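1. structure, please.
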Amino acid sequence: MMDGIPRLGHGFRFQWEPAQNCHVLLYPEGMIKLNQSAGEILVRCDGQRDVAAIIANLEAAFSTRDLRPDVETFIAMAVDKRWLRLESATA
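-> Got it, this is the predicted structure:
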């Protein structure tokens, strides 16, 4: 189980891009166009909720269960790419 509070990495800005009709991550060198699932996860990575709360919120919003493996895999990939950073929930 992944712990921590994900927040946007330094140098990235997350926003809805009407011209692309999707969420994007902007950074000095360019833009990353996100699919709907990635956008739904990142919109919840507000620096306030821990990973468990994000998963619970997604499962409630989409009336589904068992999203933990997919959400944790995405967050781990996003941390590896420095899109997100995980902060201690006890800090």
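2. switch to C-alpha atoms for all contacts and neighbour counts from now on
-> Will do.
3. wait, doesn't residue 46 sit right on residue 9?
-> No: if you go by Cα atoms under 8 Å, residue 46 and residue 9 don't touch, sitting 11.0 Å apart.
4. second input sequence below; structure requested for side-by-side comparison:
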Amino acid sequence: MVKAGAAPHWRPRLAPAVVLRHDRVRGADLLVMPERVVVLTGHAGTVLGLCDGERDVRGIVGDLGARFPGSPVATDVPVFLGRMRAEGWLR
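-> The predicted model follows:
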């Protein structure tokens, strides 16, 4: 179980059975799994798109901080990634 947020040195990547896709009809990013589809809201797809196993959490936060200055990415993103990991969607 993840407590407050993701460890800064963790290099998140999508779980093997999870695919990030953009649905043009819905205008939304989706997580597609064998028996489930999750419709992502806000910038969740942008955050998950950076989870390539190469960047660590600090790198993802830094990238997003540059893209969205003034946004609370340093606090919100690690918590979001921790929840996605707890769901089993990130490794």
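5. can you pull out the helices in the first structure?
-> 36-44, 51-61, 68-80 (DSSP state H).
6. how many neighbours does the equivalent of residue 37 of the first structure over in the second structure have?
-> Aligned counterpart of residue 37 of the first structure in the second structure: residue 43 (TM-score structural alignment). Using other Cα atoms under 10 Å, the number of residues around residue 43 of the second structure comes to 12.
7. separation between residue 43 of the second structure and residue 35 of the second structure?
-> Distance, residue 43 of the second structure to residue 35 of the second structure, using Cα to Cα, to the nearest Å: 24 Å.
8. cool, residue 78 of the second structure as well?
-> 27 Å.
9. sorry, back to before: need the helices of the first structure in CSV (columns: distance to residue 18 of the first structure).
-> Converted to CSV, the helices of the first structure look like this (distance: least, Cα to Cα, whole Å):
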stretch, distance to residue 18 of the first structure
helix 36-44, 13
helix 51-61, 23
helix 68-80, 23
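10. centroid-nearest residue for the first structure?
-> residue 42 (2.6 Å; Cα atoms, centre = their mean).
11. which residues touch that one?
-> residue 14 (Cα atoms under 8 Å, 6 or more residues apart in numbering).
12. how close does the aligned residue in the first structure for residue 10 of the second structure sit to residue 71 of the first structure?
-> Under the alignment (TM-score structural alignment), residue 10 of the second structure pairs with residue 4 in the first structure. Taking Cα to Cα as the measure, residue 4 of the first structure falls 13 Å from residue 71 of the first structure.
13. more neighbours: the two, which one.
-> residue 71 (20 against 17).
14. quick one: the more buried one and residue 41 touch, right?
-> Yes: checked against Cα under 8 Å, the pair residue 71 of the first structure and residue 41 is within contact range at 7.2 Å.
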